[in-house]
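**Student:** Below is the structure, and that's it, no one-letter string:
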């Protein structure tokens, strides 16, 4: 766990809660804000701490947080008294429209400083916002998300066609589980079993179509926890040890669900484990189809994660920025260094572009570009290759996975370090 630096208010600071008042209203508001950010915004430990401390400063108090991946200890001081409480929440990034609404809400509170009960009520309204897309549109988004990613796995029309079928099944399963939280916890396992059964038992791709894992992977990409893995590594590198360790374990559990699901399909269909070798088919797509596929991917991401359409231009721009920088860097200095440069550029661009009022938050701008770096898929390929007895190939993929995920995390950390923090400028004190 990592504690935020203590920032005591000055002796004449206005608490924002009335003369002689205690910290209760400010504490209640910040407690709700912390819970909301842990649950819906998908921010890492640094983002939660920055906003909570900043709004405490705005109201003339100060807040200190001790954060873990699914909880926090919050201490708020105002009016000469301190209150401390714990907050627990299960992280979820399925509704990024709430992350956008939260940033706009925080900017309004920062600029207008409404009474704290009014601010708390406003936060609850943000939390209960209806979904921006209907459930069927979210399912369509998962299909487009997977189909747009498919050419990055194998640039073939067969890959696109099979992905459309398999992703439609995954989308139907995902939409059905939306109102069943307990089922959602094992959704990656169920999706992997379904995809594995259909691929191995129905499609039965021949040697000329690439390995079965490559056929399955795009349809399961929605569940691959590449973002969690890199975020965990970045938090470990940045000193948030408990948060990073818990997030890393959770990401590995999700990855293992996919792995076990594939193996269940192998066992049920009687497929030899040696068939999991992931040899790729020769490309038959033009370069323009490959370029256009990322636009399809971005549209799918917007629908699947509920990103407001007004953020589409920013999201698309950063997806192609990441691709362009990574491609140029790989051509000039190799894959690892090129990925590092791409991750650094993405972190800098997302941070700077998200700062002006009214812009989408950093998480939303960053997520699309990050997905293009396809970290988690290497982990699944490594595990299945090892299970199939292809030890050297599996360990090569595993080493690539460890190298790339660390490279991306360090690149993101360097990018964040290149952009100076601005808590005091972003959240002026009440007396300023």
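**Tutor:** Okay, I see it. Since the structure is predicted, the reported quantities are computational estimates derived from the model, not experimental observations.
**Student:** all contacts plus neighbour counts: C-alpha atoms, from now on.
**Tutor:** Noted.
**Student:** Okay, helices next: where are they in the stretch 301-432 of the chain?
**Tutor:** 312-333, 335-354, 362-371, 376-387, 391-418, 423-426 (DSSP state H, counting those that start in this stretch).
**Student:** Of all those, which one comes closest to residue 232?
**Tutor:** Taking Cα to Cα as the criterion, residue 232 comes closest to helix 391-418 out of those, the separation being 8.2 Å.
**Student:** Could you tell me the angle between that closest one and helix 362-371?
**Tutor:** 150 degrees (axes from the mean of the first three to the mean of the last three Cα atoms, to 10 degrees).
**Student:** Need the helices of the stretch 301-432 of the chain in a markdown table (columns: distance to residue 283 and mean neighbour count).
**Tutor:** Below are the helices of the stretch 301-432 of the chain laid out as a markdown table (distance: least, Cα to Cα, whole Å; neighbours: other Cα atoms under 10 Å):
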| stretch | distance to residue 283 | mean neighbour count |
| --- | --- | --- |
| helix 312-333 | 18 | 18 |
| helix 335-354 | 20 | 22 |
| helix 362-371 | 22 | 23 |
| helix 376-387 | 19 | 23 |
| helix 391-418 | 21 | 20 |
| helix 423-426 | 49 | 14 |
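**Student:** how about a markdown table for those, with distance to residue 14 added?
**Tutor:** A markdown table is the format used below for the helices of the stretch 301-432 of the chain (distance: least, Cα to Cα, whole Å):
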| stretch | distance to residue 14 |
| --- | --- |
| helix 312-333 | 38 |
| helix 335-354 | 29 |
| helix 362-371 | 31 |
| helix 376-387 | 48 |
| helix 391-418 | 32 |
| helix 423-426 | 16 |
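**Student:** Tell me which of those helices approaches residue 252 most closely.
**Tutor:** Of all these, helix 376-387 comes closest under Cα to Cα, at 9.2 Å.
**Student:** Now for the nearest residue to residue 418 once chain neighbours are set aside: which residues touch it?
**Tutor:** Leaving aside its chain neighbours, residue 418 sits nearest to residue 348 (7.1 Å; criterion: Cα to Cα, 6 or more residues apart in numbering). Going by Cα atoms under 8 Å, 6 or more residues apart in numbering, residue 348 touches 415, 416, 418, 419.
**Student:** how many other residues sit next to residue 269?
**Tutor:** The number of residues packed near residue 269 is 16, by other Cα atoms under 10 Å.
**Student:** thinking residue 411 is in contact with residue 336, fair?
**Tutor:** No: counting by Cα atoms under 8 Å, residue 411 does not reach residue 336; the two are 10.5 Å apart.
**Student:** With residue 280 as the reference, name the closest of the helices of the stretch 301-432 of the chain.
**Tutor:** Closest of those to residue 280 is helix 376-387, at 12.2 Å (criterion: Cα to Cα).
**Student:** what is the orientation angle of the closest one with helix 391-418?
**Tutor:** 160 degrees.
**Student:** Use this one as the comparison:
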């Protein structure tokens, strides 16, 4: 099917790309999807330039080419919006939705109201924070403090002001650190910095840092570098808020380092923490009810893999095993008939692996405790290990799912008038995806002036 209304199609493609960007999809995945959608509408003459903040779509060639550009706003979809977006993406991949209708549905997705009321979403953020605190801060007092701070952050995040959102992470880090440092001398909360990770987890750029590393490894240098710088600046701002609170309270530099806990949690508390973390994500991000079980499965796999990695290769790069185990599972879930989009299960698992948390602790200790850059280097190693696990897990899944058809993806179509009519050599026909391949690959079209079969009748 060739869709003739190029203007509507360009706008539809822009909207799809912007929506996937708001869902946290890497630009490499967005580009692959957009090319598939354009081909489904019969527009092989479409090209894309995708960056985290700019999207360009060109249809047509030469003088007939038309370009549409969109400055991507700093939007972030909730889980219910992501769940509504990806069925539309799958329809677009088949060319099964009219672009005008697709634009209308995209606008509806952008204007969706949260499925849960503000009080339930605030409570969900508190539960999410408590679940993570049970994994990070090994005291009941610390978990209670994290619940209260999580409720405060969840309530404050309901204010939708672009201007306030710029400074709100610093303000949240300052307030949380101020409360924790004031309570630390009187309540056994464990390591103050580690406890601060729980209420600040939804501000941590762990997903951005991991996505940046994946994009850099896949050759997307501009988008990967910009995300990496953004993530590091976000960490620096959060660290500034914590250090400012420490200066106000009068915290000594040595008090930024970890403190020993006399009575740690029993082993089964970790499973309760993972369950609470899943419940908190479901409530705070207004996820559809059908996604809860899949998110919990991804969290269990990620946490189990991380703990196994701690035993096998050490805590600093244990995230590699967690990401390696989690990635094929979430991609597999996304292909099931009653599954959920992979972004819904990826994002909570990223936060559970906490690559940004390690960076925040490392940067704050490096500056506040004057320990040099060893801690921060270890934190970046943790981020790289998680990104490497995602890369290898994705590659293994795609190889198992698509087989050897990806071995011959580089192929440039030759104009029909220049296509040779002779048979390709035997070795070339052995490669999947090449013209006249034995494996059912693309067939080279006949030249328009090719002579018809001139064999005499009877000799067939």
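**Tutor:** Perfect, thanks for sending it. Keep in mind the model is a prediction, meaning the values are calculated, not measured.
**Student:** ok, back up a step: possible to save the contacts of residue 348 of the first structure as TSV with distance to residue 72 of the first structure?
**Tutor:** Below are the contacts of residue 348 of the first structure laid out as TSV (distance: Cα to Cα, whole Å):
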residue	distance to residue 72 of the first structure
415	26
416	23
418	28
419	26
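**Student:** which of these sit farthest apart?
**Tutor:** Largest separation among the contacts of residue 348 of the first structure by Cα to Cα: 415 and 419, giving 6.8 Å.
**Student:** if we can go back for a sec, now for the helices of the stretch 301-432 of the first structure, which one comes closest to residue 188 of the first structure?
**Tutor:** Each of those has some distance to residue 188 of the first structure by Cα to Cα; the shortest is helix 376-387, at 12.2 Å.
**Student:** need the contact list for residue 165 of the second structure.
**Tutor:** With contacts taken as Cα under 8 Å, 6+ apart, residue 165 of the second structure has no neighbouring residues.
**Student:** Aligned to it, what sits in the first structure?
**Tutor:** Matched by TM-score structural alignment, residue 165 of the second structure corresponds to residue 184 in the first structure.
**Student:** and what of residue 364 of the second structure?
**Tutor:** By TM-score structural alignment, residue 364 of the second structure lines up with residue 384 in the first structure.
**Student:** Spatially nearest residue to that match (excluding sequence neighbours)?
**Tutor:** residue 276 (6.3 Å).
**Student:** wouldn't the one you found be in contact with residue 211 here?
**Tutor:** Yes: in terms of Cα under 8 Å, residue 276 of the first structure counts as a neighbour of residue 211; the distance is 6.3 Å.
**Student:** Compare these two (neighbour count), which wins?
**Tutor:** Just comparing residue 276 of the first structure and residue 211: by other Cα under 10 Å the higher neighbour count belongs to residue 276, 24 against 18.
**Student:** need the contact list for the residue nearest to residue 384 of the first structure.
**Tutor:** Applying Cα under 8 Å, 6+ apart to residue 276 of the first structure gives the contacts 211, 212, 213, 384, 385, 387, 388.
**Student:** can we see that at 10 Å?
**Tutor:** Taking Cα atoms under 10 Å, 6 or more residues apart in numbering, we find residue 276 of the first structure in contact with 211-214, 262-263, 266, 381, 383-390.
**Student:** likewise residue 149 of the first structure?
**Tutor:** The contact partners of residue 149 of the first structure, by Cα under 10 Å, 6+ apart, come to 143, 155, 160, 163, 217-219, 221-222, 290, 293-298, 300, 371-372, 374.
**Student:** change it to 7 Å
**Tutor:** The contact partners of residue 149 of the first structure, taken as Cα atoms under 7 Å, 6 or more residues apart in numbering, are 218, 293, 294, 297.
**Student:** That one maps to what in the second structure?
**Tutor:** By TM-score structural alignment, residue 149 of the first structure lines up with residue 132 in the second structure.
**Student:** do the same with residue 271 of the first structure
**Tutor:** Using TM-score structural alignment, the partner of residue 271 of the first structure in the second structure is residue 251.
**Student:** Look up the closest residue to its match, ignoring the ones flanking it.
**Tutor:** Nearest non-adjacent residue to residue 251 of the second structure (Cα to Cα, 6+ apart): residue 181, at 7.4 Å.
**Student:** do residue 246 of the first structure as well
**Tutor:** Counting by Cα to Cα, 6+ apart, residue 246 of the first structure lies nearest to residue 69, which is 6.2 Å off, once chain neighbours are set aside.
**Student:** Next: residue 92 of the second structure.
**Tutor:** Once flanking residues are discounted, residue 92 of the second structure sits nearest to residue 37: 5.6 Å by Cα to Cα, 6+ apart.
**Student:** and residue 412 of the first structure, what pairs with it in the second structure?
**Tutor:** In the second structure, residue 412 of the first structure lands on residue 390 (TM-score structural alignment).
**Student:** these two touch, right, that match and residue 327?
**Tutor:** Yes: the pair residue 390 of the second structure and residue 327 passes the contact test of Cα atoms under 7 Å, sitting 5.8 Å apart.
**Student:** circling back to that earlier point, any idea how far the aligned partner of the residue nearest to residue 418 of the first structure in the second structure lies from residue 356 of the second structure?
**Tutor:** Superposed on the second structure with TM-score structural alignment, residue 348 of the first structure falls opposite residue 328. Here the criterion is Cα to Cα, to the nearest Å. By it, residue 328 of the second structure lies 22 Å from residue 356 of the second structure.
**Student:** now swap in residue 221 of the second structure and tell me
**Tutor:** Note on residue 221 of the second structure: its distance to residue 356 of the second structure, by Cα to Cα, is 21 Å.
**Student:** now do residue 60 of the second structure
**Tutor:** Separation of residue 60 of the second structure from residue 356 of the second structure (Cα to Cα) stands at 42 Å.
**Student:** Could you pull up the residues touching residue 285 of the first structure?
**Tutor:** Residues near residue 285 of the first structure by Cα under 7 Å, 6+ apart: 155, 156, 157.
**Student:** burial count for residue 92 of the first structure?
**Tutor:** 14.
**Student:** Which secondary structure state does it sit in?
**Tutor:** For residue 92 of the first structure, the assignment made with DSSP: H, G, I helix; E, B strand; the rest coil gives coil.
**Student:** I'd say it and residue 38 touch.
**Tutor:** No: Residue 92 of the first structure is not in contact with residue 38 according to Cα under 7 Å; the separation is 8.1 Å.
**Student:** Which residues are in contact with each of these two?
**Tutor:** Listed contacts common to residue 92 of the first structure and residue 38 are nil; contacts here mean Cα under 7 Å, 6+ apart.
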